[in-house]
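J.: no sequence for this one, just the structure:
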C-alpha cells in the first residue's frame, strides 16, 4: 500500500501549491516572503475582520 499523498493548499499570497507536510516550514504560505507580505497587509489594515458596532451600556463603568 502506497503512503497517501499529503494535501496541497494554495499560498494565500501568490497562489503557489504548498504541500501540507512538516517540511513545509511556512505553510500555508510557500515562503517567508509571502508570509511577511500577508502580515504587512494586516498591519497596514488592508485586511480587516468585520465587526458589529456595539452600543455603549447605560450606567456607570464597573470597577474590578
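T.: Received the coordinates, thanks. The shown structure was predicted, so the numbers you read here are calculated from the model rather than taken from an experiment.

J.: rest of the way, CA atoms for contacts and neighbours
T.: Fine.

J.: so which residues make contact with stretch 4-23?
T.: Stretch 4-23 is contacted from outside by 24, 27-30, 34-35, 37-38, using CA atoms under 8 Å, 6 or more residues apart in numbering.

J.: okay, those residues in TSV with neighbour count next?
T.: Formatted as TSV, these follow (neighbours: other CA atoms under 10 Å):
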residue	neighbour count
24	13
27	19
28	20
29	24
30	22
34	18
35	17
37	13
38	16
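
J.: mind giving me a markdown table with the residues you listed and columns for distance to residue 56 and secondary structure?
T.: Below are these laid out as a markdown table (distance: CA to CA, whole Å; DSSP: H, G, I helix; E, B strand; the rest coil):
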| residue | distance to residue 56 | secondary structure |
| --- | --- | --- |
| 24 | 46 | coil |
| 27 | 40 | coil |
| 28 | 39 | coil |
| 29 | 40 | coil |
| 30 | 43 | coil |
| 34 | 40 | helix |
| 35 | 37 | helix |
| 37 | 36 | helix |
| 38 | 33 | helix |
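
J.: next up, a second structure to put side by side with the first:
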C-alpha cells in the first residue's frame, strides 16, 4: 500500500548537496545529520552569499529613509 517505507524501488532523487550520497528521509535533502550540520555551519559562517551590486548615488550620500515631501495632517 501507500504507507510503505521501503525506498528500494524508488529513485533516490537529488543527491546530498554536501557529499553526493543518496538523501535520507529523516534529513532530506541531506544524507545525515553531519551533512546537515556542515551546511548549517556554512550558512552561519557566511560561506554562502548572494552577490550584490551597490548603487552609488550621484552625490555620494546615503539615501534617506524619511519621505521627501512632508505629509499634511
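T.: Yes, it's here. Being a predicted model, the structure only gives us computed values, none of them experimental.

J.: look at residue 55 of the first structure and say how many residues are nearby.
T.: Residue 55 of the first structure is flanked by 6 other residues according to other CA atoms under 10 Å.

J.: whoops, residue 18 of the second structure was the one
T.: Residue 18 of the second structure: 15 neighbours (other CA under 10 Å).

J.: that one -> the first structure?
T.: Taking TM-score structural alignment, residue 18 of the second structure has residue 13 as its aligned residue in the first structure.

J.: and its match, which helix or strand is it part of?
T.: Using DSSP states H and E, residue 13 of the first structure falls within no helix or strand.

J.: can you give me the helices in the first structure?
T.: 32-43 (DSSP state H).

J.: please name the spatially closest residue to residue 28 of the first structure (chain neighbours excluded).
T.: residue 11 (5.7 Å; CA to CA, 6 or more residues apart in numbering).

J.: from residue 5 of the first structure, how far off is that neighbour?
T.: As judged by CA to CA, to the nearest Å, residue 11 of the first structure and residue 5 of the first structure stand 18 Å apart.

J.: which one of the two is surrounded by more residues?
T.: Higher neighbour count among residue 11 of the first structure and residue 5: residue 11, with 19 against 9, using other CA under 10 Å.
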